[in-house]
Every structure is written in structure tokens, then in C-alpha cells.
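In: just coords:
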């Protein structure tokens, strides 16, 4: 999102780099998403008039589950349901499932709910799951346990009896975290999370040797505003009101992108450059500024080490000579100057074997971009 209204520091602004949202389903589409597994298959039904998934009691238990996303160290799962058990034995809530014997249940039961709507939360860190409930005054911590989960969702337990209630699911949301990250900030800058009216909810200041902050979100999504202030208390930028999801990453700057064959390089996973033949890979790329009104100045690009892996030693970059050929002056740090709104600048990347090394794994490195 472009920040058109900035008056101070208008060459820079907050923009959303990546989303933490995996899905947000309020059952408005009129059909169930194919990600869901129903058991029994014909028991849950959509109430289109109320935008609810109605989960009834069955002979054993009724489940609506989906696969736990792979390779996610953290997750946050929030459920909003219309469910107020009135009888002992009427129990329903979140289910974290490995198999029939290894599972975690976080269940509402008689007298545990005093408000019309139930809100439940499960938070994953590794194989540790922590459970919370919110009855209108904030999240309360209830329990925590370990399981290597394959599926997750909701369950309604025990066969139907007189005065048992169906579990009416209003909305559920899955995100990568309960925090948002704001990066590319100098030391001493402060980020404020505000409600939609501009009143501050949380704030965080960039500490020495850090380049960003994290802020907890009260609920998912949180409809609010982010504001950036410098070390002297001058507001430089803001964005919103927008819906903020856990795991969202915002950066302060211009949204520079690196394109290869017309496609943006992957921001969250590897970009495969190919197999090395004759000891070298050499490819042309483009640095692109998609902003309509913000120029990026003082741009530098560099090759950085990825974790503790070998690879960056063989990678270099250089300018294009203006005729779609490398200038020949390869280095690991390159001054790219200024890139105006919607401008592109070509450059070259070369990965060249510089020493004997035996290994069967791909080599890895990071292409880092900084600018004002």
C-alpha cells in the first residue's frame, strides 16, 4: 500500500512486505473450502443465512479438521463460535490431532461460558501448544501440552441428548504468529500500534544493534494503524487503518524488488538459479522500484552469508554495461545509486567455483539490499 498522504519524509513510507495470514474463513462463500475434512462427512452443514458452519452431535463425536501447515515453527489459531453448553457432557472446542490416541482437546463445557460468543485460541511453538479463551476482557491462559500435530480444527463430543447444543462456527483464522514485525528501521525509531481512531495500543523502540521491532496483536485480525516516529519524536509515516494479521511483515522504505526472468525473487524460500556447468552460473537480473511516487536513494546491494552455510564465497554481482552484458567488474558489494519511481536497473549475478569443494547439497547465499 502506497502512503500518498505523508508530508514528512515522503520519500519513505511503511509498506507491507509479506503476509502472515494462512486463511481467514467466515463461511460467506456458500460452500466449504476443500481444505476441510469432515467426520462424519455428512454431519456439519452450512447455514448460509447466518454465515455459520453448524456442527451437530453425532453417535461418537463430530470433527472439522484441516492439515497443520508444514515447516511452520509457530502458528496461531483463533476460533469464534456461538456455543453455550447447558448440560453436563455437552463439550466442544479446539482439537489438535496426531491420531486417535495422541490428541489435545480444549473444550467448552457447562458453566464455563458466560457470554454469547466463545473465542478460543491455540498457539503453536515447535510441538508445544498453548490454549487461551477470551470472554470479552482479554485472553486468559488455560493450559499447555506437547503433541506433534498433523491436523487441527474443532470437535463436538458425545452423542445427542436433550438440551445439548450444536456448535455454530462463526469464523476461524490461522496465522503464522500472534505478532507483526516492522523492519528496516534505524536505532531509536519508535513504532506505535493504534486502534482505528488513532489511540495507541502498543509501542516499541528499536534497540541498539537491531533493525526492527515486533508488536503483539490483541486479536486477529486487528484493524488498526501503524505509525513511525524518529528518535526526536517526529512522525515520519503511517499506514492504515488496515487489517493486521499475525506474521505480517512491514518495512520502512520503498518496496524495491529484484526480478529474474520477469518474476520477483522468492522472499521466504530459496530461488533456484540452476545447475553449475563449466564451474559458473551467470544470470541477468533487474532491480525494480514499483512505487508510483517514492524514489529510493543510496542503494547498495551485497552478497551475505546464509546461516553457517558455505556458498556466499562463490557469489558476486556487477553492473550491466548497457548492452545486456556484464561490465566485468564483479564484486560482493555494489553501489546502485538512485532508482526513481517505476524505474528498473539491470545487473548481473555470477556464481563461480573458486576452490575445490565436495558436497551434494546446493550452496546458499543472501542478496541484501539497503537504501535511503
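Out: It's in. Since the model is a prediction, treat every value here as computed from it, not as a measurement. Numbering: from 1, shown residues only.

In: Going by C-alpha atoms from here, please, whenever you check contacts or count neighbours.
Out: OK.

In: could you point out which element follows the helix or strand where residue 281 lies?
Out: If you go by DSSP states H and E, residue 281 is part of strand 280-288. Using DSSP H and E, the helix or strand that directly follows strand 280-288 along the chain is strand 296-304.

In: So which other helices or strands are in contact with that following strand?
Out: Applying 3 or more Cα pairs under 8 Å, 6 or more residues apart in numbering; DSSP states H and E, one finds that strand 296-304 contacts strand 315-319, strand 333-339, strand 366-370.

In: Out of the ones you listed, the one nearest residue 244 is which?
Out: Residue 244 sits nearest to strand 366-370 of all these, at 25.3 Å, using Cα to Cα.

In: and that closest one, what does it pack onto?
Out: Where contact means 3+ Cα pairs under 8 Å, 6+ apart, strand 366-370 is packed against strand 296-304.

In: what's the spacing between residue 251 and residue 119?
Out: 31 Å (Cα to Cα, to the nearest Å).

In: make that residue 146, sorry
Out: Taking Cα to Cα, one finds residue 146 at 22 Å from residue 119.

In: And for residue 222?
Out: From residue 222 across to residue 119, the span is 15 Å (Cα to Cα).

In: And the two? Which one has more around it.
Out: Legend: neighbour count by other Cα atoms under 10 Å for residue 222 and residue 119, higher for residue 119 (21 against 18).

In: And for the closest residue to that one other than its chain neighbours, the neighbour number?
Out: Among residues not flanking residue 119 along the chain, residue 80 sits closest, at 4.6 Å (Cα to Cα, 6 or more residues apart in numbering). For residue 80, the number of neighbouring residues by other Cα under 10 Å comes to 18.

In: thought residue 80 was touching residue 167?
Out: No - the pair residue 80 / residue 167 is not scored as a contact, 10.4 Å apart, by Cα atoms under 8 Å.

In: put this beside the first:
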């Protein structure tokens, strides 16, 4: 498998030293402070999707925090060890706290769209809205024209109970079953919307509390100092970054080599569905190595940014692999949310069945993401400026 990206250990290449790392960290710290100022100006409220609004500010905060934390991890040998060890978990806390609200919103949107696709709805309405189509909507999922459990259905059942009565025709059992499944999908959507909207609201409150806490203010003060002064080690300014970046790439390659890529290279292998009926409510155990590869891939990308700066060539293979692993993470977490909803006490059998179908659908999406990752990872790297 040929790789055509720039090799940081190439002896003919111009060595990149700790000064480049210091400049990168100062730039990311400046972006962090700019995003924080924007978030404070918007008050953390307002139009969620508006450009320059609180969502954009929170995303920029997370972006800078991840890059600073990742660089501290990869190039820790060039930095003051105590300072780097104290900063990394705090930046991870900031990034993780701010990511929860967006994660819950994206998860709900993904699951509702999947329910529409699985139930054959012609229109995907806005979240919490009403579908325009064959009938009313419940919980954002289109349902049939009549509730099989309602008075109209009971009247229809009694009217067709006697096959010999004039003008009566037996009601097909399959239609009744299909109606039950449709209502089950609607109730499953409503249940997911209640649970994930509540979780999103709590995550929003948690983020606001975190941004106003003394812990966050301490992190912001340290980032403000970082924007002007980077605590390098004694020899950090002149030390080369190539070996540390190469080590990050080697860790990624080793983690990818441990993945079952041979199995993932075969579509519809059903590997992602194994243990799908396990009563264990913990996250799917076989997903953990793939999540680890996603994190290592991110660290490798950040190391490339430090080495090449704004002139870094675009590695199309890394870009496609990262997108596939993001899909893998999203589908895995969506499947876990569907399974958690199915454990809700006293839900109707049709609702539980719809959630089970939804869980299996998202596990198939996990498998498809693994297949996409395997396909793109085996391709040659093509760099474009």
C-alpha cells in the first residue's frame, strides 16, 4: 500500500522545530479566546443555528480546545511536563461538556429520520413537527389514517366481524398488523423525542453552568497566558517535531492493524449485530477499538497541522477515513439510545418492536461505516494543496 504523504522523518525535508509548535499553540489559544468572547456576547442563547451565534461559538471553542489538548498529548516531550499534564484533562472537560448538547440533538435527528425511512413515510418533517402526507403525525413520525386501538377501528372491526352480512368484507389481518407497526413507530419516535430532548436540555444547562464556573475561568486564564507565552521545555524550542509526529502516526497504524479489516471488507457481514440482544446496557464492546482509532486519527491530523501549518496538503484518505469513523460513532451512539429507550418500563409491544428494528438499522449503519473505512484506508493517499 503506497503512501505519498510528506514524511516528517525525511532527512531531506526542512526540520520543523518547537518554535512551530509554539506558534500553533498561540494561534489556537487566540481562536479559543475569540470564540469565548463571541459566546459571551451572544449570552449562550438565541438562534441556535444562526451564523455567529452560540452554536458556532461553542463549536469554535471545542475545536480549539481539542487541537490544543491533542498537541499537548503528541508533543508533550517538548513542553513543560507539569503544565501539559494539568492542562490536558481540563481542555478535554471543556470540549466534552460543550459537545453533549449538539450530540443529543444530532442523535435525535438521526433516529427520527431513520424511523421515517423504515416506516415508509413520504415526508420527513421538522423535529417535533407534523408530517404532511397520508395522515396525522405522532412524535414527528407519520402514522396511518386510523388508530387500530381507537373507537373507529373497533367500530370497523365489529362491522366486518360477520362475513355474511350484506356489503361487508373481511378486514385483511396484514393491514391491521401494519397499522400496529406504524403506530408503534410513531410512539417510538415520541418516546425518543422526550428522552433525548430532556437530555439535550440538561446538557445545555450543564454547559452554561460549566462556562460560568471557577474551573472554566481557571482554564480560560491559562489559555490567555498560552496565547502570549508557551511553556516549552529547556530544549523544546530547537527540538525537532518529526519524531513525535511519526510516533503518533505509528500508533494510528498499529491501532488500525488491530481492527478486523478483513471482515469489514465484506459488505453485509453482520459482524456489527453480534451481541445485539445482550442485556448489558453498557456501550457495544466491539465498537471501542474503532472509537480509539478515530481518536488516534484525529491526533495524527492535528500533528500534520502543526508540522505543515496552513500549507498542509489535504490527505484525501485521512479525510474520508475520518468521515467514516464519525459515521461509525454516530450510528453506534444512536443504536445505544434506541436500545436504552426500548428498556423503558411498560411500553407497548409495538413500540418496543419499532425500537428494536431501529436499533438493528443503526447497527447496520455501524457495519456500513466500517466497510467504508476499510475501503478508503486501503486506497493510496492522494495529497492536494
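Out: Yes, it's here. All values derive from a computational prediction rather than experimental measurement.

In: How alike are these chains, TM-score-wise?
Out: The TM-score (TM-score structural alignment, normalised by the length of the first structure) is 0.20; 129 aligned residues with a Cα RMSD of 6.9 Å.

In: Compute the number of surrounding residues for residue 236 of the first structure.
Out: With other Cα under 10 Å as criterion, residue 236 of the first structure counts 20.

In: I'd assumed residue 252 was in contact with it.
Out: No - judged on Cα under 8 Å, residue 236 of the first structure makes no contact with residue 252 at a distance of 9.7 Å.

In: Mutual contacts of these two, please.
Out: residue 13 (Cα atoms under 8 Å, 6 or more residues apart in numbering).

In: ok, and the closest non-adjacent residue to residue 39 of the first structure?
Out: Counting by Cα to Cα, 6+ apart, residue 63 is the residue found nearest to residue 39 of the first structure once chain neighbours are left out, at 5.1 Å.

In: List the contacts of that neighbour.
Out: 37, 38, 39, 40, 55, 153, 154, 155, 156.

In: Helices - which of these land there?
Out: Counting by DSSP state H, no part of those is found in helices.

In: Just the buried subset of the residues you listed, please.
Out: 37, 38, 39, 55, 153, 154, 155, 156 (16 or more other Cα atoms under 10 Å).

In: Turn those into CSV, including distance to residue 284 of the first structure.
Out: Formatted as CSV, these follow (distance: Cα to Cα, whole Å):
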residue, distance to residue 284 of the first structure
37, 45
38, 49
39, 52
55, 55
153, 46
154, 49
155, 53
156, 56
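
In: Taking these together, which two end up most distant?
Out: The most widely separated members of those, counting by Cα to Cα, are 37 and 156 (14.3 Å).

In: quick one: the helices in the second structure?
Out: Taking DSSP H as the test, the helices found in the second structure are 18-42, 54-74, 81-119, 151-159, 173-211, 214-226, 242-257, 261-264, 288-308, 316-342, 349-377.

In: Looking at the ones you listed, which is nearest to residue 384 of the second structure?
Out: Here helix 316-342 is closest among these (Cα to Cα), at 7.9 Å.

In: what about the closest residue to residue 315 of the second structure other than its chain neighbours, neighbour count?
Out: Using Cα to Cα, 6+ apart and skipping residues adjacent in sequence, the residue nearest residue 315 of the second structure is residue 383, 4.8 Å away. By the measure other Cα under 10 Å, the count of residues near residue 383 of the second structure is 16.

In: Residue 383 of the second structure and residue 295 of the second structure: what is the separation?
Out: Residue 383 of the second structure sits 22 Å away from residue 295 of the second structure, taking Cα to Cα as the criterion.

In: cool, residue 115 of the second structure as well?
Out: With distances taken as Cα to Cα, residue 115 of the second structure is found 30 Å from residue 295 of the second structure.

In: Those two: which is more packed in?
Out: Neighbours per residue (other Cα under 10 Å) separate residue 115 of the second structure from residue 295, with residue 115 holding more: 26 against 16.

In: my guess is that one contacts residue 138, does it?
Out: No - judged on Cα under 8 Å, residue 115 of the second structure makes no contact with residue 138 at a distance of 11.9 Å.

In: Overlap in contacts, these two.
Out: Counting by Cα under 8 Å, 6+ apart, the residues touching both residue 115 of the second structure and residue 138 are residue 189.

In: thinking again about what came up before, could you export the helices of the second structure as JSON lines, including distance to residue 142 of the second structure?
Out: As requested, these are exported to JSON lines (distance: least, Cα to Cα, whole Å):
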{"stretch": "helix 18-42", "distance to residue 142 of the second structure": "36"}
{"stretch": "helix 54-74", "distance to residue 142 of the second structure": "30"}
{"stretch": "helix 81-119", "distance to residue 142 of the second structure": "7"}
{"stretch": "helix 151-159", "distance to residue 142 of the second structure": "18"}
{"stretch": "helix 173-211", "distance to residue 142 of the second structure": "7"}
{"stretch": "helix 214-226", "distance to residue 142 of the second structure": "44"}
{"stretch": "helix 242-257", "distance to residue 142 of the second structure": "42"}
{"stretch": "helix 261-264", "distance to residue 142 of the second structure": "35"}
{"stretch": "helix 288-308", "distance to residue 142 of the second structure": "34"}
{"stretch": "helix 316-342", "distance to residue 142 of the second structure": "18"}
{"stretch": "helix 349-377", "distance to residue 142 of the second structure": "14"}
